[in-house]
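[1] Return atomic coordinates for the entry below.
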Amino acid sequence: MGDAIPFPVKNQGSGGPSPDAVPLLAVPRIARICALGLGLDELLGEVCREIQAMCGAEGCYILSCREDGAGVEIWRSSLPGEWPDLEPAFRSQGPLGRVIDRLRPESVLAIDDFDILSPDDPVRMLHGPHPIRSALLIPLKLATRVLGVLFLHMYGAPRKWTEGEVRVAAEIVSPILSAALERRRMDEQLRESEARYRFLADNALDFISLHDPAGKVLYASPAARGMLGYRPEELMGLSAEIFLHPDDREKFLEGNRRLERGEHAAVALQYRVRRKDGGFMEVEAVSSAVRDEHGQIRQVVRVTRDLTERKKMEAHLFEGQQLEIVGMLAGGVAHEFNNLLVGVTGAVEMLARLLQGNGEAHKYLSMIERNGERAVELTRQLLAYARQGKYSPRTVSLNQPVLENVPILKAALPASVEIRLDLADALPPVLADIAQLKQLVMSLCLNAGEAMPRGGSLTIRTWGVKHLSDRLEEAATAAWGPSAGVVRSGKSLSGPCSILEVTDTGTGMDGKTLGRIFEPFFSTKFIGRGMGLAAVRGIVESHDGEILVRSEPGRGTTFLVGFPAVPETPAAASPRESPRRGGPATILAADDEDDVREIMSAMLRSAGYRVIEARNGIEALERFRGRSGEIDLVLLDLMMPGMSGEQAFAEMRRIRPGVRGLLASGYDESGRLREIVADGFGGFLRKPFRLRELVGKVEEILGGREHGEGPGNP
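    All right, here's what the predicted structure looks like:
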């Protein structure tokens, strides 16, 4: 025959037609096999055996082309047991793969005798230990794509394949097998797709469920256990509505109606669902409809996400924004109020000096002074809450504010409250404003005293650590146990720090109350202002500290406050001019508030200083330019229109480097107070101030030089 050449199906090959060889009787038998309802693999095995019998062949194989194009694989065979010796030929780079490359979809390849093939023809290699003598290869195709091959062969003698055999195999059997191969491929793809999506659903953190049109659960992903507490099988057949919060049922049903109407491809809703433990949780669910060819809903796919953590973060963000707004308002009010208090308390103090010996007048002046001090304390709490109260930081020990407050606490707390001190001897110093720390200690202790109406013990403890490997919160939780309610605020401390601990044996707090203790104006007391602990929080955060509170009803409360430790080093002295000798010192005083400026100037004159007044920073700079040689000290308000005290002082230093400066303000609005004061100013004066505080700061900066006794008004 020579080289095997593919020929069209309807050709008769090398011989004439042979009606006796046309096995049409096999066609109804193959049809009956297909009607038996056998499994695909079993069906094809029966078809292989029927085709082998039809052609009188010694072997029949159905070969499937691999999707990756790497050769073919045996799918079914008419031979029982292990595949025979053809297996090596069918591997990815085997000869049959090269033969199929030559096989056109519309052709068959009939080889009557392998011996007449050329030695290098790959068809000759289609055998193992038992040489194949003849073969018939029929492509199994879908359109123009070859899906596989029907392979019939003989071992012993040459075999002439008749036109009838070829036509039955190619025109009747081949379409059946091609459809079976395509069905197999689609089934495999479907299984792979199902496996992929099941893997995604089974491993998704969100809860994925499938529902019928009535809402009953057909599938529930494993995330149901973690989210709702139910095993997936417990949810099967249940209606989604039974898990809804009663107030959210109508919202859920309206979402379903929108999905039915086809208004959106997917409907997203937020509602509450009941967990297995009976509690409700807020979720977000996205529902999508699977529709049939008529647009009717067959199934609903729902992806449900737990919103617990997101709601917590949103609440925390909202609280932070709310507190920031309240803090800005509180800081602004306190700043303006401090300016007013300078006029009130300063005028009272100056009037008391003028009315010395008038007992009746002093009685009422003392009353005004006491109420003025209460107002000053309130503004300090407002500024502390607004985190704008870190006025004069220096290295201090946490023991100092405790010891200075003990006498006051003994007088303020009921005798039934026992105060216990456990203060560390060698305590790492912290950088803080001592007045703010005293306010913090006082607020915590008074709060503890109010929690013990029938008496108890108040323990104040200090301790320090050189290396805190764990965060303070983790250390506290480990010490208190996981059952204790704990809230925190401020930075997470690590490394060297000093700790203040205030513990009472009072009534304690439940989780709801504990979560609100740092809110401004929140109080469980009928007449409470609710600013004490809010101010404590502000003080802690303005000092880069951390505060934790542990409390349980009936078991008391513990406040744990940590501040980062600092090395105890003396502050570097700013370069100053040597004080001039002879005559009273001259001070340039600038403030945009008329009453503040007038009282401040009067206080300085009463102490023997000469005063040059300025109404703002621009005017102060003009006065300094004209009289810089006679000015010993400039006293500047921080916030003034047109030019701030900081800007004016910077210009003055360009005119006369080393000029002494004292900065005054009700609060540090920009958050840069320490940097501003350190940049050339000799000190900071907090409003409102007393006469002794003002004169003390001036004398400290001037180096204790003598000043005159007279008014000294230029």
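
[2] For the rest of this, base every contact and every neighbour count on C-alpha atoms.
    Will do.

[3] surely Val146 meets Ser107?
    No - in this structure, Val146 is not within contact of Ser107 by Cα atoms under 8 Å, at 11.0 Å.

[4] shared neighbours of those two, which are they?
    Jointly contacting Val146 and Ser107 under the rule Cα atoms under 8 Å, 6 or more residues apart in numbering are Pro139.

[5] ok, the nearest residue to Leu228 once chain neighbours are set aside - how many residues close by?
    Among residues not flanking Leu228 along the chain, Arg275 sits closest, at 4.5 Å (Cα to Cα, 6 or more residues apart in numbering). Arg275 has 17 neighbours, counted by other Cα atoms under 10 Å.

[6] Walking through the stretch 551-700 of the chain, point out its helices one by one.
    For the stretch 551-700 of the chain, the helices defined by DSSP state H, counting those that start in this stretch cover 594-606, 617-627, 645-655, 673-678, 691-702.

[7] Tell me how many other residues crowd Glu360.
    For Glu360, using other Cα under 10 Å, the count is 9.

[8] Quick check: it is in a strand.
    No - according to DSSP: H, G, I helix; E, B strand; the rest coil, Glu360 belongs to no strand; its state is helix.

[9] So it versus Ala135, what's the distance?
    133 Å (Cα to Cα, to the nearest Å).

[10] Residues in contact with stretch 269-287: which ones?
    Outside stretch 269-287, the residues that touch it by Cα under 8 Å, 6+ apart are 227-230, 243-245, 248, 251-252, 255, 259, 266-268, 300-308.

[11] thinking again about what came up before, now the residue nearest to Leu228: how far from Met313?
    Taking Cα to Cα as the measure, Arg275 falls 22 Å from Met313.

[12] compare with the first, here's sequence two:
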Amino acid sequence: MNDFFASAVAGPPELPARVEPRGTVTAKILAVDDDPRNLLAVREMLASPGIEVVTAASGPEALRLVLRDDFAVILLDVQMPGMDGYEVAGLIRNRPRSSRVPIIFLTAFNKDDVHVFRGYSAGAVDYVFKPIEPLILKSKIDVLVDLYRKTEEIRRQGEEERRLLLENLRVRGEKLKAEQALRRRDEHQTLVLGALPIALYTASLEEDHRRLHFTNDSISRITGFAPEDFLRSLDFWETRLHPDDHDRVIGALDMAGQDAVTLDYRWRCADDSERTILDHLVVIRDDDGRPREYFGMWLDNTDRRQLEQQLLHASKLEAIGRLTGGIAHDFNNMLAVVMGSIELLQRSLGDNKSAQRRADMAMEGARRCADLTNRLLTFSRRQSLQSSVTDLRILVPAIVELIRRTLGERIEIDLDIPEAVWPVFVDRSQFETALINLAVNARDAMPTGGRLTIAVRNRPETAPEGEEASEMVEVSVADTGEGMAPEVLEHVFEPFFTTKESGKGTGLGLSMIYGFAQQSGGRITIESQPGEGTTVRLVLPRTDRAFDGVAEVAAAGVPPPEGNGETILVVEDDPDVRQVAVSTLTNLGYTVREAANGDEALTKLRDGGTVVRLVFSDVTMPGPLTGVDLAREVRRLQPDIGVLLTTGYVGEDVRLDEGVEILPKPYQTQDLAQKLRGLLRSA
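    Below is the predicted model of the structure:
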């Protein structure tokens, strides 16, 4: 070992300087020797750019370094205490990561063939004997370092190629995904454009700018014409414009110039039907900003235009409803004065038949006015249902007589109603309106005359096992008219749907009847075939409620029940209406007190005078208390006092507490007397 040190100190012959290329891999060389002087000599011999010499003083230390770093060459002394070079080389070769690292044994002894063979068997690639010639060691190390660097370069090139391949695959994958997403978007856009009532087109900027080049097939679905039909002649589009829209649309196009323009017009399609078209076109410019062509879009706006017209129609009906509701209260108050005064007059006429006949005629006219107001409220849907137990044997024949006068002589009317018909709980006015509407529809379906059959029958209905069978009453209206096709029959109950000419129907009749049937707990069905007439069946549930007797008693001419001096407080802000009510109640045998508003009524109830049995109050009154509020206060302060409300307009916003009854104005003495007697009995 000392010889090795001496030769190293003497210094190696001068070697040409080795210039390492830029980017050269640094090669680590591990020198293992128990003599630090030998390690210092190796470091001095091999020191050069691109080479890092790492030293270890023992075999275990060398093994720890091999586990930590990768080395280009390992210089391993054979004779070391503890663990010799052969054992260290064997352990290095057994580790996969370091199994291919070249090992050069350094030795001053053991130069015989047996030891050399043992060294090669342990994994050495070469032997260098001490004293070492620096030039020989340096040459061998350079060869192995070059081999390491070339191997490392090949490895790095392989890794780079693999990285580039993976990057290429990633880019190709992203490109494929982008292409698939673009294709899906195009397909989705095509499906959306195909489903929407939209057709796209281009057109020239020249005089033939209305020769439209449609770019999708939606135009066929909208108009029935193929895209090539629009190219056959210059005036194809223009000749199918609605005459009333022609001048306006052509003028707008001429004024548009090179700006965008939106047109709305009616256009005649292949089947001669008219569609409302929303036509929006813009100017497309080239890269220099010069106008190149028109790009346009056709949108079938027919359904929207119809909805707008229906909305306008509904708005008009709403306005009618507001107007009707506004005047109904005052008008019915006036009728209450008229009808009440006539009834009082009738009682005083005695045997004067001529005067009695004139009074009866005046009463009939007043009743018709009241009925007209009620129908207007019902039509405008400003009237809540006023249901009562109804005997159709009495009501239907009366309506049929009105229908006979309405339909004229060309329509023969048959009424089929048995003696035993179950009662129903319905709004009589709504029922009458429904039956008249059905009869008018039947008349319109028989323009040259025909037969109308109105029938009433009991209709027991079976129910599924475990459920109670229902009992219904069916009112059918059958005509011998033109009938309806199945596609028309599907829409007859839709609001605003009508087959009549413009101005001859609102499209609300059957929808109102449908709503009335639903509100009454029943249903309506319709059967029709083209050329075989139509039958509409209104099915209503049987009621078990007791008759209030008002209609039946009035029809029988029975005098109204009179009072026995009970005190009734009349609350009414209109002095004329209040005076008629007071006179009527006085004639019926009641003691009457008066109040002009709710506050005055509460004051009279609290004064402790005459015991009031019932409060008869108007609903709409000036002041903080309405009739409904007054009813709540009366029931809170004196629950034993009955309350009967009356009004000329029962709006949808009127919410009555349970047990509070209402009598619509104008009322007749019979109606008022029956209501009072029933409330006083229950109180």
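
[13] Would you mind giving the helices of the stretch 551-700 of structure 1 as CSV with mean neighbour count and distance to Leu181 of structure 1 added?
    Conversion of the helices of the stretch 551-700 of structure 1 to CSV gives the following (neighbours: other Cα atoms under 10 Å; distance: least, Cα to Cα, whole Å):
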stretch, mean neighbour count, distance to Leu181 of structure 1
helix 594-606, 20, 97
helix 617-627, 18, 92
helix 645-655, 19, 87
helix 673-678, 16, 81
helix 691-702, 17, 98
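
[14] Just send the ones you listed back as a markdown table, with distance to Gln356 of structure 1 too.
    Listed next are the helices of the stretch 551-700 of structure 1 as a markdown table, based on distance: least, Cα to Cα, whole Å:
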| stretch | distance to Gln356 of structure 1 |
| --- | --- |
| helix 594-606 | 15 |
| helix 617-627 | 35 |
| helix 645-655 | 36 |
| helix 673-678 | 37 |
| helix 691-702 | 16 |
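
[15] follow-up on the earlier one: where helices are concerned, which of the contacts of stretch 269-287 of structure 1 count?
    Among the contacts of stretch 269-287 of structure 1, the members found in helices (DSSP state H) are Met227, Leu228, Lys251, Phe252, Gly255, Leu259, Thr308.

[16] Enumerate every residue touching the counterpart of Leu585 of structure 2 in structure 1.
    The alignment partner of Leu585 of structure 2 in structure 1, by TM-score structural alignment, is Leu604. Under the criterion of Cα under 8 Å, 6+ apart, the neighbours of Leu604 of structure 1 are Arg610, Val611, Leu694, Val695.

[17] Farthest-apart pair in those, please.
    Arg610 and Leu694 (14.4 Å; Cα to Cα).

[18] Mind checking which residue lies nearest the centre of structure 1?
    When Cα atoms, centre = their mean is applied to structure 1, the residue found nearest the centroid is Met313 (7.6 Å).

[19] Just give me the match in structure 2 for that one.
    Using TM-score structural alignment, Met313 of structure 1 sits opposite Leu307 in structure 2.

[20] how much distance is there from the longest helix along structure 2 to the middle of the chain?
    Longest helix of structure 2, by residue count under DSSP H: helix 134-195. Using Cα atoms, centre = their mean, to the nearest Å, the mean C-alpha position of helix 134-195 of structure 2 is found 50 Å from that of the whole chain.

[21] relative to helix 134-195, how tilted is the helix or strand following that helix?
    Towards the C-terminus, the helix or strand next in line after helix 134-195 of structure 2, according to DSSP states H and E, is strand 198-203. Orientation note: strand 198-203 of structure 2 sits at an angle of 100 degrees relative to helix 134-195 (axes from the mean of the first three to the mean of the last three Cα atoms, to 10 degrees).

[22] what packs against strand 198-203 of structure 2?
    Packing partners of strand 198-203 of structure 2 (3 or more Cα pairs under 8 Å, 6 or more residues apart in numbering; DSSP states H and E): strand 213-214, helix 218-223, strand 291-300.

[23] Pull the residues that contact that strand.
    Applying Cα under 8 Å, 6+ apart, the external contacts of strand 198-203 of structure 2 come out as 193, 209-219, 293-300.

[24] how much does it deviate in direction from strand 291-300?
    Using the same axes, to 10 degrees: strand 198-203 of structure 2 against strand 291-300 is 160 degrees.

[25] hey, where'd the helices end up in the stretch 1-150 of structure 1?
    Ranges of helices within the stretch 1-150 of structure 1 are 26-34, 40-55, 95-102, based on DSSP H, counting those that start in this stretch.

[26] I'd like those helices as CSV, with distance to Leu190 of structure 1 and mean neighbour count appended.
    Shown next, in CSV, are these (distance: least, Cα to Cα, whole Å; neighbours: other Cα atoms under 10 Å):
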stretch, distance to Leu190 of structure 1, mean neighbour count
helix 26-34, 23, 15
helix 40-55, 16, 19
helix 95-102, 27, 18
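
[27] Identify whichever of the ones you listed lies nearest to Asn405 of structure 1.
    helix 40-55 (91.0 Å).

[28] what does the closest one correspond to over in structure 2?
    Aligned using TM-score structural alignment, helix 40-55 of structure 1 spans no residues in structure 2.

[29] can you confirm Thr448 of structure 2 is in a strand?
    No - looking at Thr448 of structure 2 with three-state DSSP, it is coil, so not inside a strand.

[30] what about it, neighbour count?
    Using other Cα under 10 Å, Thr448 of structure 2 has 10 neighbouring residues.

[31] Over to the one 3 residues further on?
    When neighbours are counted by other Cα under 10 Å, Arg451 of structure 2 registers 17.

[32] ok, now Asn597 of structure 2?
    Residues near Asn597 of structure 2, counting by other Cα under 10 Å: 24.

[33] which residue in structure 1 lines up with it?
    Taking TM-score structural alignment, Asn597 of structure 2 has Asn616 as its aligned residue in structure 1.

[34] How about Ala270 of structure 2?
    Correspondence of Ala270 of structure 2 to structure 1, assessed by TM-score structural alignment: Lys276.

[35] Give the helix, strand or coil label for that match.
    coil.

[36] And Pro497 of structure 1, how far from Asp3 of structure 1?
    Just so we're on the same page, residue 497 of structure 1 is Cys rather than Pro. With Cα to Cα as the criterion, Cys497 of structure 1 and Asp3 of structure 1 are 93 Å apart.

[37] typo on my end, Ile368 of structure 1
    124 Å.

[38] re the thing from before, settle it for me: which of Cys497 and Asp3 of structure 1 has more neighbours?
    Neighbour totals were compared for Cys497 of structure 1 and Asp3, and Cys497 leads with 23 against 14 (other Cα under 10 Å).
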